[in-house]
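Novice: Predicted model and sequence follow; I will ask about them next.
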Amino acid sequence: MGLTNPGDGETRFVADDKVTTDLQRWLPDFDLIVGTEEEFHIAGGSTDTLAALRAVREVSEATLVCKLGPMGCVVFEGAIHDRIEDGVLVKGVQVEVLNVLGAGDAFMSGLLRGWLRGEPWQTSAAYANACGALVVSRHGCAPAMPTEDELFDYLDRRDEVPRPDIDQRLNHLHRVTTRVPAQWPEVLGLAFDHRRQLTDMAREEYADSARLPKLKKLLVSAAEEGAKLGGITTPAILVDDVLGQEALNQASGKGWWIGRPVELPGSRPLRFQHGDDLGACLRNWPREQIIKCLVFYHPDDEISLRLEQEERLRQLYQAACAYGLELLIEVIPPSSMPGDDTTLPRSLQRLYNLGIRPDWWKLPTMSDAAWQAVGETIEREDTYCRGVVLLGLDAPMDDMKRGFDEAAKHPCCKGFTVGRTLFASASRDWLAGRIDDAALVARVAKIMPS
């Protein structure tokens, strides 16, 4: 309103009779009026809060909600009496304030959530106070706004959480309940993030490895065509940025499910393709791309190896959270070690125990007992996990289909991302010059299961 100089937004109150008069002409039109004490001072023309509220009441029958900062807020539906406590006084929650930007918007969103549902003012104001507290306890404005699940969790534990910004449970809830899209009903995808295997294939066929980026672009087209043939509305792919950067560019921006690997192929202990500076690697990734990391892991690994792999996965998970990216962890038990129906469930449980909660798991085919145990582990540890996708491991098609049939019985399995079983034969023929681009696309699209 021009009462302060630009950049002087910290000044919360400047008396001005004209502003008060102008505001009071509009106040009768409202059913709900919400403001800080200073805002009511302006609207009511007095620095005495009760006197200002009475002045507003003289021109408006609206419900008045006066925000009292960390003390909470007070609601008046009728007359303004002699004490602030005569209204519906709802105490605030105590948090360490890191940033006040967005606190008013957050307060209003919580209040409206209750008011528009006809909930009591005590409940609506509790929502409002909690939303405001969560936002001021974080750095940021709109990105810090709580979701409903997060709000209710905080309300249940508010006295135990003076620092919401460092509460792992709240941070996890904020992360997983703001994902876009909110749900992925199923993932039926083509995986061609292979680097070493395709380079070997090109060498075996005496083909120029410089053709591999084009091969990956053709496989993007095959995935799209296969999805159309199978009636799949959202194609899914796994593709790397070493040989497949052009393929990634081709698929991006279409709303597809896109996984992008970060591991150095075949590394054990785990190493990252582009080095240990995960921030430099991930900071420019599009939000739609999912970090995929394959780890050859066994819960009975030699202790120093196991701890090293776990620390790298923990670093990756923290980086994924910091950059707002989804994470898929692919776990393959090393073939050199004995395994049974407990191997994969124990692997997942160990990583959960370390606070690693990926959005997705990618796992090999399992027995019914192992699937049951995996599903129970995910349900117990993170009900917000998007689910498991199956990997193919270059298995024969009949074996792969039997694995699909077993997995389909378990709700935690959301689909598959299969690679060489689907594209290896056609890719060899294309690299060797036995088929052209169109034939490659058609062959791979035709055999994609749906």
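Specialist: Nice, I can see it.

Novice: switch to C-alpha atoms for all contacts and neighbour counts from now on
Specialist: Will do.

Novice: Tell me the secondary structure of residue 117, please.
Specialist: coil (DSSP: H, G, I helix; E, B strand; the rest coil).

Novice: Can you tell me how far it is from residue 78?
Specialist: Note on residue 117: its distance to residue 78, by Cα to Cα, to the nearest Å, is 21 Å.

Novice: Look at the two and report which has more neighbours.
Specialist: residue 78 (12 against 9; other Cα atoms under 10 Å).

Novice: what helix or strand is the more buried one on?
Specialist: Under the criterion of DSSP states H and E, residue 78 resides outside all helices and strands.

Novice: ok, and here's another one to check against it:
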Amino acid sequence: MLTGTQDMKKQSSTNDIVILGQPFIELYGEQIGSSLKEMLSFKKTVGGSSASIAIGCARLGLRTSLISQVGEDEMGQFVINTLQKEMIDVTQVKKFSGFQTPLILRGTQSKNIFPTIFYPNAHALLRNDIDSSLINKNSTLLISAMNFFIENMNHISRKAMISANENHVKIVLALDHFPSDIAAKDITTTLQTVLPLCDIIIGHEDDFQTATGILNTHSALKHLRTLTNATLVINTEQGGFVINDQIPTPWYNTVSHTGFKVNNHYNYAAKNAFISSFLYGWLEKYPLEKCCEFAMASKIITQSRHDSTPDLPSHDELMTYLSDQNKIVTQMLEAPHFSHIHYASTHVARQEQLLAFNFGYHQQWQKIAQPFNADETIIHHAKNLVALGLKDIAANTPYSSIISDDDIQPHILELFPQEHTIMRSLESPGEIPLRFKGDPDLSHMMLHWPQNHAAKISLIYHPDDRYVLRGQQEATVNLLHRACRAMHHELFIELIPPAASLSTASTISHIMQRFYEIGIYPDWWQIMPPRDQRSWDSITRVINDNDRYCQGVMILGHLATLEQLPLMFDFACKQVFCKGFVIGRSIFQQSLEQWFARRIDDQSLIAAVATSYQKAIDLWNDARQKAEHVNASKQEVA
């Protein structure tokens, strides 16, 4: 029997848990309550209970490995990339040539009805035996009950369980969604032969009934106890329950947690949330009551959203939820701050720094070109040459980025590596109140953006603005913030106090504080370089108090020359949250004007742009190194 305080981890273990099972590409319908034939849109994610449980475990901080195979195709690479981003060990997720990664279409038609279609034969990938040593060096093996009804997986799973049992690796059997085309008696007969090898059997109350073929839960559990001594973990609508010994009467008179309720009772990915969170608590040696609390809380969090794998909570999210139980739970789940924790701790690939070049507004290019009588064709050609100058530098600088408005030609954006952030300026330049150019339906516009594109606005705002104006601008920014979160694009907010307003050491920090108070959490802030340490201290304090997930602050050097950058960078790099810069045409302004005047050729302009951008990056890196050296010296003295 198992206890929550049992010493689970081997000193030699590579991972806390290894999971054997088949991941899928899952397209889940966005219209809750619709059948698949009526579905209007789908979202893509990695699915299958094995992969979903692996993601749930990894998000909670468990060292997690998945053993499986995917097709040698783009969807297979998507699976691997997704698992890697979740910090899952994918060294044993092998590519299988000549076969497509399987696809699932899944809907949520009602509480317990999830219409599902598999394309192609989604259960035929694991064709070869696995190396038992991959399992034996881990502390725990999890196998989905589904495995025993899949060609080849049945044999491989049984072999893995026998090897794990012989090497004292704990075995967890996850009772999940059984195939609808398998007869109930076949499910019962198949599972009876593997139950004696299990240390934990975990699943929903309905799945225990299906596994035994007995519709009464008490009778089903009593029958199960005759077949196995495993700890039984039962997930119900009322709570989570653990039975270590004989089945009590009533059966739920045992270790449990029944404290959470939610209006939405969809139970697809929520099952996997329950399983992964219970195992997190168990592997981290928490008492079993606490394990049930983790499991139920994660289940409720997942159910409160779309009930799909991306909705599984992170460790920070779970602990925040449990620490705030004095609040009304439904309000907590819907609070902007709580939603932000989920977004920031699960969706964002954090960047150490961001070194951006701003193309500027098209009107600014027209103003530069006007003295030289350059038409639109020449201006577009100039932009293209600047992009070519930036291209090679960007290819060798992982944190390089560009900012452009929507007037820039698409082929220019295609010159930059897909993994680099491209910020798209959405505002009409200089307008107060803030107004967006182009499509007013922001979510519809972002639907057509590549994943590496981000929304960026320049906001002319001051805490002393008229109440009506502030409210109007805040509502507009909130619309953008919500669209960015819904479409999973980063948000950059550039703060610009009005030129005629009074700015103090706390003006920028007051603006930041206000936006945090109304539930707006940009990924990055962009500000003019503060001139004194008091300003930076205020900014640091506000970010620390409100958003420890903030990626950073970028300083604006739109009008700065190369000669002015060292002083600006040296001061900025000493600040905790300053993680990058934005520069513009001013670093090669003279060369650009010479090109418009036809005093230099295309290659000379390209070279001037590349040299200037690289110089700015070098100056930034030098400033960071000096700041790091100073900080290290201070720590040694302390």
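Specialist: Nice, thanks for sending it over. No experiment lies behind these values; they were computed from the predicted model shown.

Novice: on contacts alone, who are the packing partners of the helix ranked longest in the second structure?
Specialist: Scanning the second structure for the longest helix, with DSSP state H as the assignment, gives helix 602-637. Secondary-structure packing of helix 602-637 of the second structure (3 or more Cα pairs under 8 Å, 6 or more residues apart in numbering; DSSP states H and E): helix 376-395, helix 565-572, helix 589-596.

Novice: could you dump these to TSV with mean neighbour count and distance to residue 525 of the second structure?
Specialist: Shown next, in TSV, are these (neighbours: other Cα atoms under 10 Å; distance: least, Cα to Cα, whole Å):
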stretch	mean neighbour count	distance to residue 525 of the second structure
helix 376-395	18	22
helix 565-572	19	14
helix 589-596	18	26
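
Novice: residues in the second structure aligned with the top strand by length along the first structure?
Specialist: Counting by DSSP state E, the longest strand found in the first structure is strand 289-296. Matched against the second structure by TM-score structural alignment, strand 289-296 of the first structure falls on residues 453-460.

Novice: again, but for stretch 130-137 of the first structure
Specialist: Counting by TM-score structural alignment, stretch 130-137 of the first structure corresponds to 297-304 in the second structure.

Novice: Now the corresponding residue of the second structure for residue 84 of the first structure: which helix or strand?
Specialist: Following TM-score structural alignment, the counterpart assigned to residue 84 of the first structure within the second structure is residue 251. Assigned by DSSP H and E, residue 251 of the second structure belongs to no helix or strand.

Novice: residue contacts, the residue nearest to residue 251 of the second structure when sequence neighbours are not counted?
Specialist: In space, and not counting its chain neighbours, residue 251 of the second structure is closest to residue 218: 5.7 Å by Cα to Cα, 6 or more residues apart in numbering. By Cα atoms under 8 Å, 6 or more residues apart in numbering, the residues touching residue 218 of the second structure are 247, 249, 250, 251.

Novice: out of these, which are buried?
Specialist: Those of those that meet the buried threshold are 247, 251, by 16 or more other Cα atoms under 10 Å.

Novice: which of the contacts of residue 218 of the second structure sit farthest apart?
Specialist: 247 and 250 (8.2 Å; Cα to Cα).

Novice: how about residue 574 of the second structure, what's its match in the first structure?
Specialist: Checking TM-score structural alignment: residue 574 of the second structure goes with residue 409.
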